[in-house]
Structure formats: structure tokens, C-alpha cells
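Visitor: Give me a 3D structure for the following:
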Amino acid sequence: MRATALLLALLSGAAPATAGTVVSDVVSDVSVTIYRDPGRREGAMNHAWPGGYALISETRTLRIPAGESVIRFVGVADGMLPETAIVSGLPSGVREKNRDARLISPAGLVDAYLKRRVTLQRTNRQTGQVREQDAIIQAGPNGGVLVQTDEGVEALGCSGLPERMLYDGVPDDLSARPTLSVLTTNDRAVEVTVQLSYLAQGFDWSASYVADMADGGATLGLFAWLTVANGGGQGFADASLQVVAGQPNRDRARRGPPTGPPPALHLQCWPMDITSTYPRWSLTPPPPAPPPPPPAPMMAMAEESIVVTAQRRTALMAAPVAISAEQEELGDLKLYRVPIRVTVAAKGQKQVAMLNQPSAKFARRYVASVSDGDEAPRPMALVLRAKNDKASGLGLPLPAGGVAVFEPVAGRNLLAGEDQLADRAIGEEVEIGLGDSPDVQWTLKRIGEDKRRQDWRISVTNARPVAVDAEFVVPYELADRPAGVERGKGGWLLKARVAANGTATLTYRVKLDR
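Guide: Next up is the predicted model:
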């Protein structure tokens, strides 16, 4: 009977209600607004351990009796920050809030019944008969479980025969799902619709760009997915989904969300035997329990993956996108709203179309910094540059994210390079790095020096069948400024146009501080 009662409680999704307890486990409406990991900037999102957070707003309908009541909001996010929770709609407000972090699990039950009596169902080693035996849990759940019976002290699961523990019931402080409890008082029974809003850790989002070169690399068809990740074990079905681009000012939480014991039960045994094999007077204190295993990382996301083949990408660029996130203003931030209801699955990802700019004009540039030059030929880095304005075929805020660039070769689209794109506002320069090019190489040689200056020469070779534009960043103060030199990011910018299958030479003078 005890085992049956526990099983029914587990399947019901909530601990049995007590007098004065209202259990709310039905959500009629939910909104999820996800903010990026504030420490990530333009780096790649960690899908297995999202470092951002979300504002979650739920609508629930409750029947509250007269008098003092404990309302248990079952099914909140695992990473809920209880100090941020706001409950509106209760006639008398909230007197107290508690985040119930202890969840029903094998380890959670052992932890709740520590130093308490349970029933062991085990097989007799001599007869093979299954029998029940009273026991007291003396240690656990980390580093093994020690139980004491009338036969002595033993480590659970070390007899080599089937063993399991039966419990009288589910303790009141254990929940099947993460729960927020609030205390309220009413002078009469009422039915109310309340709004529960809170911040929760364990979410993140990123833009994922796919770019197809066209017109010999002069334009890009730029398409972006909005990718959201939920690292927690609680999903949100049929939710209104929004994401926020930018960095709102938010202090780090002084502590992480409350946690109970780990869900998995790790049993440890002595190498050779069990302690009850020996007479009680020979028992010595057991050796220190081994340290608990490190917490397992969040389970790999059950991704709702979207595989974009060359044919599908071409179709996406050519055809209008039926569903795309809509951009709105949120003060100085940008909010992207998904126009349909979606499910933000537990330990999952979701992708929604974000933007589609079919003909963005990008210039190809080959760049190098002369601070690490050499007389031996070195390849230059190829970058694609554009100004984020309507004249260039862009003119939209571009959130940070990864970008994969494909180039047509013999009728097939091949990967030309990948890069991380930083947040770019309208009017800013957009730059995508595609890696080093073996076709365009350069050398650096010192050709003169005196007490006040050094003379240097840059030689560039172009093995491509078309002319290329080369740029060199000089991070030193120039003694003389050649014609056309300008200040760039990181230093003075020297430019050269290199003919197809040709060479070019640049010279400059560096001022010495002596």
C-alpha cells in the first residue's frame, strides 16, 4: 500500500494537498521574454548551459477558500529567482513567498527520510525469499546510502541481490515539479484570475545568419534565424515568445537559485564485503564517504533542429518567409516578437525566421596588421564589409550571432567561412571575416633606419584572376603620411589596389621615440 500511494502521488504531478492548501498546476496563458547572456556579447551561445535569463508571466485561475491559505504554483521554471516573483490579482495580496526547490526523486526521497524509518524490500541471501525489513537511513544520498537494521549497518545496494526502499508517503516539502508557495488570507471564498511574473535563469537566445554570395561576391543574400534555448526541465506550451536585443543593466544575483539534492541516487559499496558480515563488536566506523560526483551538466538539448541544405537555402532566399519575428522598440533596446504561439520546450531549442535581406551589398577587402609582419610571404585575411543602411540593402538592427557564408562553385554552394557578428545598429559598419586567403599574400621588409625613423616596404602579390583591394593597419606613429592614408580601427590605414595576377608595393616611415 505504501508503494502504491507513493506511485500515485508521483503520477499526479503534485504532493497531496493539505487543509488550507490550494494547488495551482494549470496555466491558461504564458508569455516568455528571453534576454541574452549578459557576459556573452557576440560569442557563441552555450546550448547545453544557457547563461541568460527570461521574464515569465503566467495567468492562472484559482478557487481560494476563506481564511489563511497556502497557494502552491506548480510548474514554475527550474531557475526561478523567487525574490523577483510578483503575484497580482489576489484580493488580500501576498504575505509570504517560498521557493520549494526540493523535488521528488530517488535522492530527494532519501534526503527527506534521513534518520527516519523506512521499509527495505530485499531478498534473503540464504533462502532467496523476498522479505520486508524495517530500517533507518543513517547517511545519504551523496556518496552512498547507509541503512541500519536489526542486523547491523549496511550500504544499500551492496548485497548483489535486488533491494529497494518503501516509504510511508511523499513528504509535504517534496514536489514533483518546481513550485512557488505564497501565503494569503481571505475573509471569504473567491475564484480569482491571477498573474504570476518572475525572472528565471537558464535561458538564452542568439541570431544565426546564413549568407549566400552572389554577383561574384559583391552581394549577399542574408537570412537569419532566431534561435532560443531553454536549459531547464520545465517547458512552456503555447507561449507568447519575445526576445530582447541589447544589454539591459542588471546586477548579478548574489546567489544562485535554490537547489535540492541531485535527482540521481549514486550508491557506493565497500570493495570486498558488507559490514553486517562481521560481528557487531568488530565494527569500526566506516571510512569517509567518497566525495559526491560532480553535478552532471544539463542534458544535451533535445534540439528542434533545422537542417538548411543548399537547395532549401536557395528556396528561403527566393520565397517570402511565412512566419518571421517582428521587430519592436523597447526603450533603447530592440524587442523581437514571434507572431504565433510556440512551445518553449524543456531542455530544447527553437528556431524562427528573423530577417531576410536578399541583396545586401558587401565589399571584399584583404586586410593585415603590420605589427606581426615578416619577410616570408604570409596570407592576408579576407573580410566582407558593408554599411548597415538601406542603400546597402540592409538598414535593420542586426543582433549578435554566428554567420555562415556560402559561395557558389560549379553549381554548388560551398562553405566559404564562418564568423561571429557583433550587435550592429543602423548606420554602423558590418564586417564578416572569412579567414586567410592563400591567393593574396604579403611581405614586410625594413629598408632603412636613422635616429628618428624607420623605413618599411610592403609587397603584395595577387594570384586571383580579378583585381583586389588590400588594406594594412599600422599601429605606430607615422613620420610622414603618404597620400590617401587615413586613421582606421587600430592604427593608420594604408590601401593598395592590386591588379589581377599582379603585385603592388607600399612604403611608409615610422617615427622613433629616442
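
Visitor: Only C-alpha atoms from now on, for both contacts and neighbour counts.
Guide: Fine.

Visitor: Provide the secondary structure category for Gly108.
Guide: helix (DSSP: H, G, I helix; E, B strand; the rest coil).

Visitor: Wait, it touches Gly140, no?
Guide: No - applying C-alpha atoms under 8 Å, one finds Gly108 not in contact with Gly140, separated by 9.9 Å.

Visitor: Show me which residues of the top strand by length along the chain are buried.
Guide: Scanning the chain for the strand with the most residues, using DSSP state E, yields strand 190-214. Neighbour counts over strand 190-214 (16 or more other C-alpha atoms under 10 Å) mark 194-214 as buried.

Visitor: In terms of secondary structure, what does it contact?
Guide: Here strand 190-214 touches strand 29-35, strand 52-64, strand 79-80, strand 86-88, strand 219-230, strand 401-409, going by 3 or more C-alpha pairs under 8 Å, 6 or more residues apart in numbering; DSSP states H and E.

Visitor: Kindly state which of the ones you listed is positioned closest to Arg365.
Guide: strand 219-230 (13.5 Å; C-alpha to C-alpha).

Visitor: Now do that closest one: everything it contacts.
Guide: Here strand 219-230 makes contact (C-alpha atoms under 8 Å, 6 or more residues apart in numbering) with 34, 47, 50, 202-214, 317, 325, 344-362.

Visitor: try 7 Å
Guide: 47, 50, 202-214, 317, 344-362 (C-alpha atoms under 7 Å, 6 or more residues apart in numbering).

Visitor: how much does it deviate in direction from strand 401-409?
Guide: With axes from the mean of the first three to the mean of the last three C-alpha atoms, to 10 degrees applied, the angle from strand 219-230 to strand 401-409 works out at 140 degrees.

Visitor: quick check: angle from strand 219-230 to strand 29-35?
Guide: Using the same axes, to 10 degrees: strand 219-230 against strand 29-35 is 120 degrees.

Visitor: Give the other helices and strands that the helix or strand just after strand 219-230 contacts.
Guide: Later in the chain than strand 219-230, the nearest helix or strand by DSSP states H and E is strand 236-245. Contact partners of strand 236-245 among helices and strands, from 3 or more C-alpha pairs under 7 Å, 6 or more residues apart in numbering; DSSP states H and E: strand 29-35, strand 333-337, strand 342-344.

Visitor: Next, the structure of the following sequence, for comparison with the previous one:
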Amino acid sequence: MSSMKKTLIASALLFATAQADTHLVESNRQASDEIAITLYNNGTALVNESRSVLLKKGINQLLLKDVSAQIRPQTTHLKNRGNSALQLIEQNFDYDLLSPHAMLEKSLGTSIEIRSFDPTGQKVQETATVLSTNGGLVLQYPDRIETGLPKDAQLIFKQIPDGLKASPTLSLLLASEADEAAPLEITYLTGGFDWQADYIATLSKNETEFDLTGWITLKNNSGTTFENSKLQLVAGDVNQTPNYGSPRMMKASMVVMDESAYLPSEESFSDFHLYTLPMKTTLKNNQEKQLSLLSANAIPLTKEYRFTHYVQDHSESKNRKAAIYLLIDNTEASNLGMPLPQGVFRVYQERDNGEALFIGENRIPHVAANETFEVNTGNAFDVSVSESVTQFERITKTRTQSSHQVIFKNAKKVPVVAKYTEQFGMKGWRLLSVSHEPSQKVGTSATWNIEIPAESSVTLTYKVDLETESK
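Guide: Presented below is the predicted three-dimensional model:
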């Protein structure tokens, strides 16, 4: 450590102990040169703010007003872009905000004025001492003690009680080696923010392709409004330790048209994906805002009707409905090919008259480029299955043989393909006979793709030999 820095730190500690000649500097949001907010999927945001402040040589009490009300003070990082060396000695987060109730609580044991009106309408003003605000207001007048307030009463305070702030304030005790208009960069993590992607897909009438619009939904419940801010979004699961509260004080050390210009840019960053919005925006407190993420047309899809059954349950069913899945390739060939953040995928379909009806939604995870993802939109009304066991025989203590009948029904006016997966639950299985050959045998399951004509039914039968336990 250089002798200059040693001297600066020593003098800072001396001044901090003496609390003498401290220069008070107040900085509000209007002093900000730049605000950048990076939002994560887990309710956290990183705020990076640049402010120019006039510091004096020696000790400065810097009040940074209008920070997030849910700031995590222990994550604060301060950097001086100027020439002078700074030493951060102490910081306090003052989150007792100014309100009528807070003023009363801070006025316990002091006198306030109560202005009201008597039964004749004449103005009455009295002095009383605030005794308690616990469960209600208790006031001591010169000749009595009362609870509550007269109707239409006004409270008059001589001054704002100590410790109350009009806005969330981060108080920093700084030592500066010289007078300077210091360009400071303040970075901190805060709660109260969240974002997710919302997708709106409109299916074609023949259900072979769809148009897609993506929105970013931003939520600000941080207790603070951030105006004219640069926004970035991180897609991915960033690990964080639990936050058990914020201490008040701590010691710290230093398609028809080209829409691309209005859509976020995307880039890989470490093991995550970063989306940068092209224009600055204002995030008001307690506001939910939507911004455009993507727009794509004529995206091909595959629609599947799925059934899954577990043989070991020995369960039978009647008219069990098929689960509907839409399979989508996130590739450039499919007019997509970009990382898709997790979010809610809502599906609409146009009727013959052009009216769009909502047909289902599902939450999708983060989808990387060139991956296939699927959306479960619900259960089919007209495609069902009935399952039954027609024969069961125990061959040995560990082996069984059973015959199964599966009846597929399609009440639609068009043919469909049902994907039926039978889970045998163990590797020791063998099909002895089948009416339809399975399209796939993997591990402990077999899958059939059954073509069902319009307004018709198809029956699948099979007999299976199961090794129920290890020998």
C-alpha cells in the first residue's frame, strides 16, 4: 500500500472517530447521468447508476437518495471515475420513509399540535404529548388522556423527526483526498424486480404452422421509480444465497416491416443469455410493463395426441382423453433460431370468420437455439382411449403374462395419429404378440403411433411377459 493511501485511510479513521468537519452532500435521482438495470428471473435486479457529486477534501457524508427501497446494502460497490482517491468508511441504509404513521411513531414522548373543530364549528387547537401508537393513538393533553383523534382532526408537527427520509436513502461516509466533482458509479443488487417472457401463438386453420409474438413482461415492486433507464435481461438460473434481511449499517470496502431496430439484441454471456433493450424506458414503482421481444411468421409445428399408461398399475380406463402437444423446432429453418427465455406460451386459433379463440397455455423453460420444445395446451375433447386387461396369468413367483386391449376413438371429422406409450416399469419385459407393431422400444417402455380414421375407432391388442422381480 502506498504511503499516500495509508495516510488517507488513517486520516479517514481519525475523522470518522471525531465526527468533526464532516461535509454533507445530498444527491437525488436528478443528479444521475446514467441508469442501467439488469433484471434476473428470480426477482433480483442489478442497478448500475452514475452520479456526479461535489466532494470536499476530508470527510463527506454522502446521502444517495432515491435508491431502491429493497436494496441489499451489503452488495453495494462504489467506484470513483475521477482522479481523487476515495475511502468508503461506513454506509447506512435509511429505509424509514416519511409517512403520517411513521411521523407519529418517531414523535413518541414529544408534543404535537392537534387542530379540530368543536360542536359549533369553531376551530380548536390543542397541544398533546404522543404516549403510544401501539394498536392505536394515545395522546396526553394538559388535563386528560385520550385515545384516537377527533373527527376531521389535523396533526401539526414542528419538524420532521430524525431518521425519516422522503425517499429510500443510502448514506455513505467517505474520505476524499481532494475537492472534486466526482463522477461516481454505484452498483448494487435489489429485490422487488422480476421479468418473464410471454408468447402469443396464433395457429393456422390447418394446424400446421403458426405466427408468434413475444413480449417481455417487467414488474417493478422495488418501492422506487427508475426513469429513463437502460434495461438488460438475463435468461438463465443464477445461483444466489438466501437473503435474510438487510442490515441498517455495515462497513464496506471499495415481418411486413423490419422490426429489428425495435427488438432486444441477444448475446451469450458466460453460461447465460443477455437481452439488451434498444431504447431506454421508465419503470415506475408498482408497475407492470410489456415490451416487444420477437415477431415471427409461418413457423411449422407438429401436433401430437398423447397417451401414457403404466402396466404395473393394472388400471383400466374408459374414454380417457388425449393430451395435446405442439412440437416446435427452434431453428432458423423454422423462422426462429434464437434463445427463448422461459415464460408462458399462450395459443390462439382463428375460426373461419377470422375470430381468434384461446385454446390453451403452458409454461416453457429456457429454450436454446436449435432445440425442440413442446407446449401442452390441454386435453382433446374428441380423441380418447379405453384400456382393459383381458387376461392375467402368474407364470412364476417373479413372472407374469397379461393381455391388454386398448380402444382408440376419434370423433373428429379428420383423421388423427395417437401416440400411445406403455410404461412397463422394468427392463425385464417382452411382447409375445401384438396387433400393431410399436414404432419405438426404449428402456422400460414401448410406443405406438396409431392412425385413427375420422369418426372411427382402432383397437390395439398385445400380450406382454413381465419379470416383476430380480431372480
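
Visitor: Please point out which parts of stretch 93-110 of structure 2 sit buried.
Guide: In stretch 93-110 of structure 2, counting by 16+ other C-alpha under 10 Å, buried: 93-98, 103-108.

Visitor: circling back: so which of the helices and strands packed on strand 236-245 of structure 1 is the most surrounded?
Guide: Greatest average neighbour count among these goes to strand 29-35 (a mean of 21), per mean count of other C-alpha atoms under 10 Å.

Visitor: Which stretch of structure 2 lines up against that strand?
Guide: Mapping strand 29-35 of structure 1 onto structure 2 (TM-score structural alignment) gives residues 34-40.

Visitor: Stretch 222-234 of structure 1 now?
Guide: Under TM-score structural alignment, the match for stretch 222-234 of structure 1 is residues 212-224.

Visitor: about what we covered before: tell me how far the longest strand of structure 1 lies from the chain's centre.
Guide: 12 Å (C-alpha atoms, centre = their mean, to the nearest Å).

Visitor: which residue in structure 1 lines up with Ser402 of structure 2?
Guide: Structural alignment (TM-score structural alignment) places Ser402 of structure 2 against Gln454 in structure 1.

Visitor: what's the spacing between its match and Gly448 of structure 1?
Guide: Distance of Gln454 of structure 1 to Gly448 of structure 1, computed by C-alpha to C-alpha, to the nearest Å: 6 Å.

Visitor: Of those two, which one has the most company?
Guide: For Gln454 of structure 1 versus Gly448, neighbours defined as other C-alpha atoms under 10 Å are more numerous around Gln454 (17 against 11).

Visitor: which SSE is the more buried one in?
Guide: In the assignment (DSSP H and E), Gln454 of structure 1 maps to strand 453-462.

Visitor: ok and the very next helix or strand once past that strand relative to strand 453-462, angle-wise?
Guide: Next helix or strand after strand 453-462 of structure 1 toward the C-terminus (DSSP H and E): strand 468-474. Counting by the same axes, to 10 degrees, strand 468-474 of structure 1 lies at 160 degrees to strand 453-462.

Visitor: Stretch 110-125 of structure 1: end-to-end distance?
Guide: 24 Å.

Visitor: what sits up against that stretch?
Guide: By C-alpha under 7 Å, 6+ apart, the residues outside stretch 110-125 of structure 1 that reach it are 129-141, 161-167.

Visitor: so how far is Ile452 of structure 2 from Asn410 of structure 2?
Guide: From Asn410 of structure 2 to Ile452 of structure 2 the distance is 6 Å (C-alpha to C-alpha).

Visitor: neighbour count winner among these two?
Guide: Shown here are Asn410 of structure 2 and Ile452; by other C-alpha under 10 Å, Asn410 has more neighbours (24 against 21).

Visitor: Now the more buried one: closest residue in space, sequence neighbours ignored.
Guide: Nearest-residue entry for Asn410 of structure 2: Val383, 4.8 Å, with adjacent residues in sequence omitted and distances by C-alpha to C-alpha, 6 or more residues apart in numbering.

Visitor: Tell me the counterpart of that neighbour in structure 1.
Guide: That one, Val383 of structure 2, aligns with Val440 by TM-score structural alignment.

Visitor: Just tell me the aligned range of stretch 335-350 of structure 2 in structure 1.
Guide: The aligned range for stretch 335-350 of structure 2 is 393-408, by TM-score structural alignment.

Visitor: Looking at structure 1, name the residue matched to Tyr305 of structure 2.
Guide: In structure 1, Tyr305 of structure 2 lines up with Tyr366, judged by TM-score structural alignment.

Visitor: From Leu382 of structure 1, how far off is its match?
Guide: Taking C-alpha to C-alpha, one finds Tyr366 of structure 1 at 5 Å from Leu382 of structure 1.

Visitor: and the residue nearest to Asn410 of structure 2, helix, strand or coil?
Guide: Relying on three-state DSSP, one would call Val383 of structure 2 strand.

Visitor: Arg320 is in contact with that one, correct?
Guide: No - here Val383 of structure 2 does not reach Arg320: they are 8.4 Å apart, not a contact under C-alpha atoms under 7 Å.

Visitor: The two: which has the busier surroundings?
Guide: Between Val383 of structure 2 and Arg320, counted using other C-alpha under 10 Å, the more crowded position is Val383 (25 against 18).

Visitor: and the more buried one, what does it touch?
Guide: 321-322, 409-411.

Visitor: got it, and Met250 of structure 2?
Guide: Here Met250 of structure 2 is in contact with 90-92 (C-alpha under 7 Å, 6+ apart).
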